[in-house]
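In: Predicted structure and sequence below. I'll ask about it afterward.
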Amino acid sequence: FLLRTTSQPLADDKYAMFGKTLLSVAGLFRGGRLFWSSASRLGLLTIIMKLFFCPLMISWAITGATAVSKFPDTLSWNILSVSFYLTQIFLLIDTSIFAFGYLVESNALKSEIRSIEPTLLGWVVCLVCYPPFNSFAFRPFECIDFRVTSAYPAQIYVAASVLMTALWGVFAWASVALGFKASNLTNRGIVAKGPYRFSRHPAYTAKLMIWFIQFLVFGQLTLGLFIAFLVVYGMRAWTEERHLARDPAYQAYQKQVRWKCLPGVF
């Protein structure tokens, strides 16, 4: 699951140092010592992260590509159908970019993983957003079972669908901006282009706005689930910033881009 080129000295190479740790385990039976270093830890956590996310993103990208390839034969040329089609394309763009990001590290592409989320909380709030954890992690919030059931004029539903599609476009734009550096829980260099010029968390903001529309207009989410998503993604943003702020480049970026979510608001 790893394609990689690097110019790092061997002592700083996280995978080489984790390999050295594994070799030292055998030496314990001969009275040796376990080798462990910060590079070993980074190597271990990076491998765990890749083992979790690589299969997910690759399978989603393949499934998305298959679905998108069939759409031209079944597409109805109306606003709702086209919006759905574009949404699937945007999701395919996102998963394809992230699949590549998890698979490939390259010094030439400036996509080396420099550090990884150091706290259990940061890992938990990230992983609960993905299968299999998201199938049960949000169930306690379903006790707040309020759901909007108001009927709106047809124009409202059309406008909401178009807005959601545009927000999925922003979501995909954020992934394109990350490019080769796309992956969760990591610092692979600070990105300050695309929508990251205006907001430090454009993808999370787009998702939360989509879920708010699904709750308020379409009644597809309960109030409890929307609150859960708001809390979890808020914590994801907070833990990510706490991690990335160890990098002076991110501290400079925070001064450059003031807004965490919506420019001019928050």
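Out: Good, I have the coordinates. The shown structure was predicted, so the numbers you read here are calculated from the model rather than taken from an experiment. Residues are numbered from 1 along each chain as shown.
In: CA only for contacts and neighbour counts going forward, please
Out: OK.
In: And the helices in the stretch 151-266 of the chain?
Out: Taking DSSP state H, counting those that start in this stretch to define them, one finds helices in the stretch 151-266 of the chain at 154-178, 202-213, 223-244, 248-256.
In: In a markdown table, list those helices along with mean neighbour count.
Out: As requested, the helices of the stretch 151-266 of the chain are arranged in a markdown table below (neighbours: other Cα atoms under 10 Å):
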| stretch | mean neighbour count |
| --- | --- |
| helix 154-178 | 19 |
| helix 202-213 | 21 |
| helix 223-244 | 19 |
| helix 248-256 | 14 |
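In: can you list these in a markdown table and add distance to residue 124?
Out: Listed next are the helices of the stretch 151-266 of the chain as a markdown table, based on distance: least, Cα to Cα, whole Å:
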| stretch | distance to residue 124 |
| --- | --- |
| helix 154-178 | 22 |
| helix 202-213 | 16 |
| helix 223-244 | 9 |
| helix 248-256 | 23 |
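In: For residue 186, find the nearest of those.
Out: Evaluated over these, closeness to residue 186 peaks at helix 223-244, with 8.4 Å, by Cα to Cα.
In: take the one below as the second:
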Amino acid sequence: MSEAAAPPRPARPASAVGHGVGLAGLAGSLAWLGFAWHRHLDGPYAALTHLVAVAVPMILWSLLVDRVHRNPSTGIDWANVRKPRETLDISLTKLAGFWATFAGIALVYMTFRFYWQGSFAFAMWCLGWLAPVLFLGSIPYVLWLDRRLVEPRDGAWMLGAWLTGQKGFAWPAIHAHLRAWGVKTFFLAFMLGVVPGGFAAFVDGDLPTLMRDPVALANWLITLMFLIDVAFATVGYMLTMRPLDAHIRSANPYAAAWMAALICYPPTILMTDGGPLDYRPGTAPWSHWFAGHPVVLAAIGAVLVALTAIYAWATVAFGLRFSNLTHRGILTHGPYAVSRHPAYLSKNIFWWIATVPVLSTGSWGDAMRSTLLLGVVSGIYYWRAKTEERHLSADPAYRDYDDWMARYGLVPRFFRWVSGRG
């Protein structure tokens, strides 16, 4: 008697984003970085041009190849365009809501001094130039879009209706609108601020010299990975637009999720130098402990570069849709076919290898303290992952993906094997 055949493995749930859009942006990124490196263009304008080189190919691919503007999830009905007078009152109310939101964001930036210091000062300079464009551009954009939206009375309209004393607004929609723009307010300033960081270090890298030093080469390639990651992330925060199907479906409504995320980024970061979760005192970089062993240095450097590449790949896979604390479509391809949280996993493994907290230049107490604090940091990222899963689980598409990953995902299966659960 023959054994019964195993049931076929079900296909992985479809991804809201295809491979092509991220690859198009990556091609644009590498082309510009290669040109800037060849010509030694290391200034802030060259760093900002990197964003354009990433964004334009992704926009063109999304519209011309993937035709995302035709997706039902955009909420746009291209076949039934209303006459301008039918939506004019709606659009004016929505513009009032948008402009009130912009004014609130400006007030936040103007109130807190840290937004005008350090890397944030560059972000404020960029946003100062963008503000008039955003204000004026919102008029034709809203007037044009509302004629095509199935339901133009969104959160911005709700806020405008409340401000202008109209009926029909709903507080949950207003809260959702404010959460979404709160995400953009916090993270876009940070992302724009770090855009120039590392750009000059990469562009000024001398390859023949780097090839003779495995540590310098690894750090240079790690810088390249971070430049790509930052560019994709910044573009993702800027292009939250319905015609690109890259709008925010929902911002995480749970306070725990916001707490877990905000303590990982400036200005509220707890892991910074001198912060309560600073695990670096008493430690030395990985290159210190293995100095004089070039083969070991090259091997560790290669691992760290690979981990950073996975981290950057996890951002590239989003295409135009990267954003913390939001739902902008469920990803199931690329590194997300292996792990639910490839960026968090690769980032934390990187920190443990690069820091080697169990070794200390001070005392055993310093080593224990660093190890404990880095463990707490990793625990915070586990907390972040769980709060994100809780938010996304409201979408049936994510529940299907989560179920598939639990059964067939490589990383979940590995952890089950390690824990002896299957």
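Out: Arrived safely, thanks for sending. Keep in mind it's a predicted model, so treat the numbers as computed, not measured.
In: which stretch among the helices of the stretch 151-266 of the first structure comes nearest residue 262 of the first structure?
Out: Nearest to residue 262 of the first structure among these is helix 202-213 (7.1 Å), distances taken as Cα to Cα.
In: The closest one maps to which residues in the second structure?
Out: Residues 342-353 of the second structure are the counterpart of helix 202-213 of the first structure, counting by TM-score structural alignment.
In: now do stretch 160-173 of the first structure
Out: Stretch 160-173 of the first structure maps onto residues 300-313 of the second structure, going by TM-score structural alignment.
In: how big's the offset between the matching stretch and the first structure?
Out: Stretch 300-313 of the second structure, aligned to the first structure and superposed, deviates on average by 0.7 Å (mean Cα distance after the TM-score superposition for the first structure).
In: So what's the gap between that stretch and the chain middle?
Out: Stretch 300-313 of the second structure sits 17 Å away from the centroid of its parent chain (Cα atoms, centre = their mean, to the nearest Å).
In: Likewise for stretch 236-244 of the second structure?
Out: Here the centre of stretch 236-244 of the second structure is set off from its chain's centre by 13 Å, with Cα atoms, centre = their mean.
In: now the strands: where do they sit in the second structure?
Out: Using DSSP state E, the strands of the second structure run over 250-251, 326-327.
In: For residue 336 of the second structure, which of those strands is the nearest?
Out: Of all the strands of the second structure, strand 326-327 comes closest under Cα to Cα, at 15.0 Å.
In: Contacts for that closest one next, please.
Out: 180, 183, 248, 249, 250, 251, 252, 391, 392 (Cα atoms under 8 Å, 6 or more residues apart in numbering).
In: Same question for stretch 129-143 of the first structure.
Out: For stretch 129-143 of the first structure, contacts defined as Cα under 8 Å, 6+ apart pick out 127, 128, 222, 224, 225, 227, 228.
In: got the buried residues for it?
Out: 129, 138, 141, 142 (16 or more other Cα atoms under 10 Å).
In: where do the helices sit along the stretch 101-250 of the second structure?
Out: 118-146, 155-163, 171-194, 199-203, 207-210, 214-238.
In: mind giving me CSV with those and columns for mean neighbour count?
Out: Below are the helices of the stretch 101-250 of the second structure laid out as CSV (neighbours: other Cα under 10 Å):
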stretch, mean neighbour count
helix 118-146, 15
helix 155-163, 24
helix 171-194, 19
helix 199-203, 20
helix 207-210, 11
helix 214-238, 22
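In: ok, back up a step: out of the helices of the stretch 151-266 of the first structure, which is closest to residue 99 of the first structure?
Out: Residue 99 of the first structure lies closest to helix 154-178 among these, at 11.1 Å (Cα to Cα).
In: All set, thanks.
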